[in-house]
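S.K.: kindly return the folded structure for what I paste below:
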Amino acid sequence: MKSIDPDDFKVVENIKLSQIPTNLEIGASDDKKENKLEKVSEKLSELQDVMYAHNRYGVLICLQGMDTSGKDSLIREVFKGFNSRGVVVHSFKTPNSAELEHDYLWRHYLALPEKGKFAIFNRSHYENVLVTRVHPEYIMNENLPGIESVADITPEFWQNRMEQIKNFEKHITQNGIIVLKFYLHLSKEEQRQRLLRRLEEGKHNWKFSTGDLKEREHWDEYMDYYEKAINNTSTASAPWYVIPADDKEMARYIVGKIIWEEMQKHTDIKNPEIDDKVKANIEMYKDILAKE
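M.R.: Prediction:
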């Protein structure tokens, strides 16, 4: 089985999504991929235990992708070995009335991980330069100064917003949050097949939404805006990774492996040293407990 190198997926220069494959063949069966993922997931859960004791870093995992790209199942499989206290998943929907009374990043600040924990954004602050760009009328709900109509939303507005997002990520990474961003790169044909399966398999009917078909009509716009967002906001401290997502098992393994490999760069994450007094009296404490 071909090894996974995170650098093969990291965005370090401008990309064209149309030129990046949505499927990666590495010569492995689904069972082999699942076995590899199982091992990576176990190592990540052990790492999170050490992170919890170390209490210096939080980890933010951002997952973006078109409908049916596999975000939910990826979260379930990659993080299933985690202690429930160590990981929190946030699925960001349409902002509610309270959230709209604040700036668009406010609710994302509130959801940032505590030290020692992972937070997963299932859809993230990037929706504010993706879905709102496809549907700029949504911006009107934010009641922004100087934006009286959709006509006031200029290309400069979106560029400024991406700069704001970069500044947001710069701020949190400088304050102990490790940021890794993954775009699940799905082909339009594979999405069609997955939507069909939702309709054909009764147990999955509930997953189907007519909204999926409406958004599918904007596929080319989404690809354009994803490309712009990724190219404008992939930085050394908060990189984007473009993950081939037509094969769900492969995508899960790649994401898990990248998270593991990237976390190994933080060599200071280790269990804290035991207190000198405790260390000097371990045998005595053991003897006290043994005699109870």
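S.K.: CA only for contacts and neighbour counts going forward, please
M.R.: Will do.
S.K.: now do the helices in the protein.
M.R.: Applying DSSP state H to the chain gives helices spanning 30-54, 71-78, 106-110, 131-134, 155-173, 188-200, 210-216, 219-233, 248-263, 276-280, 282-290.
S.K.: following up with a second sequence; could you model it the same way so I can compare the two?
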Amino acid sequence: MDYRKKLIVAPGSKVKLKNLDPGWHGEHGSEKEAAEDIAKHLASIADHQRLLYGEKRHALLIVLQGIDAAGKDGVCWHVIKGMNPQGVNVSGFKQPTPQELAHDFLWRVHPHTPGLGQVAVFNRSHYEDVLVVRVHKLAPKSVWSSRYDRINEFEKLLHESGVTIIKFFLMITPEEQLKRFGERLDDPMRQWKISNSDYTERALWDDYIGAYEAMLENCSTKHAPWYILPSNHKWFRNLAASQIIAETLKDLHMKLPEPTVDIAAIRAEYHSAQAAPGKPEAAKSPKSGKSDKAGKKAKATK
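M.R.: Predicted coordinates:
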């Protein structure tokens, strides 16, 4: 099943999250059934990230949004883990600092966008400024409602600069969230994630749903689409996310750059070194054929 087509928010469409099933799991009945496909997608992501890093003509930005405990960290852990860390940067955007508040709302985000050859993952993102700000009434409607257009313009700028954008909204039920909160309480390895705000934010569930629907309706564009990931089943979340990332990278038709050296000449050097193991030869100048050592000696006698 093509989850890019199934889960994308078509630009300009209306979104009613209450009509969608967070427990939907596509054509796979269990994690065991999905394991082979997940492994295939992760291998494809790793291969294509290598091309991205080598070619340096494209960049990739992955945006993760969702209610608390929806699985944003889980996507980073299970889907992004196969990439070369040298070419990946994961950033989280929570409560802004006083310095960040002194600037426009996109100021803190822009420095973390990926350069060509790089992948950036936003665990929460610039969309916090049309979600938390709206729900908690931190700014009047005239302010946050205008930000949809600013965000679309910002993402179009990134797209025109070679950045491919994938945005995932992770959707779970209130019951699943509460279950995960309980699992955190019982797991010492995850208790650090517990916050005093977990339950105060949970009480605003309906307000957040309205804010998410507006976000999805206003900011899913051809160059920066939103995908709604049913995430009650963690394994399906990972399956859908990995497939969408893998297929998006594949569509970039990337290839490694041509070598910048004479491979035949380097191969000859290699075979020469093989013939005399343990006896490094002086590097030769590609123009004169003289060794660097000889050149330095001649220079010293002048």
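S.K.: closest to F118 of the first structure out of the helices of the first structure?
M.R.: Of all the helices of the first structure, helix 30-54 sits nearest to F118 of the first structure, with 7.8 Å by Cα to Cα.
S.K.: can you give me the buried ones in the closest one?
M.R.: For helix 30-54 of the first structure, burial by neighbour count (16 or more other Cα atoms under 10 Å) applies to 33-34, 36-38, 40-45, 47-52, 54.
S.K.: ok, the residue most central in space within the first structure - contacts?
M.R.: Nearest to the geometric centre of the first structure sits C62, at 2.1 Å (Cα atoms, centre = their mean). The contact partners of C62 of the first structure, taken as Cα atoms under 8 Å, 6 or more residues apart in numbering, are I120, F121, N122, R123, S124, V179, L180, K181, F182.
S.K.: what's the local residue count around F168 of the second structure?
M.R.: Using other Cα atoms under 10 Å, F168 of the second structure has 22 neighbouring residues.
S.K.: now check it against the first structure: what is it aligned to?
M.R.: Aligning on TM-score structural alignment places F168 of the second structure opposite F182 in the first structure.
S.K.: one more: Y3 of the second structure?
M.R.: Counting by TM-score structural alignment, the partner of Y3 of the second structure is D5.
S.K.: any idea how far D224 of the first structure is from its match?
M.R.: D5 of the first structure is 26 Å from D224 of the first structure, where distance means Cα to Cα, to the nearest Å.
S.K.: repeat for E25 of the first structure
M.R.: From E25 of the first structure to D224 of the first structure the distance is 26 Å (Cα to Cα).
S.K.: tell me which of these two has more neighbours.
M.R.: Between E25 of the first structure and D224, counted using other Cα under 10 Å, D224 has the larger neighbour count: 15 against 11.
S.K.: how about the more buried one, what's its partner in the second structure?
M.R.: With TM-score structural alignment as the criterion, D224 of the first structure pairs with G210.
S.K.: for V130 of the second structure, see how far away its match is.
M.R.: 11 Å.
S.K.: same question for G71 of the second structure.
M.R.: G71 of the second structure sits 20 Å away from V130 of the second structure when distances are taken as Cα to Cα.
S.K.: how about L239 of the second structure?
M.R.: For L239 of the second structure, the distance to V130 of the second structure - Cα to Cα - is 28 Å.
S.K.: more neighbours: those two, which one.
M.R.: Shown here are L239 of the second structure and V130; by other Cα under 10 Å, L239 has more neighbours (29 against 22).
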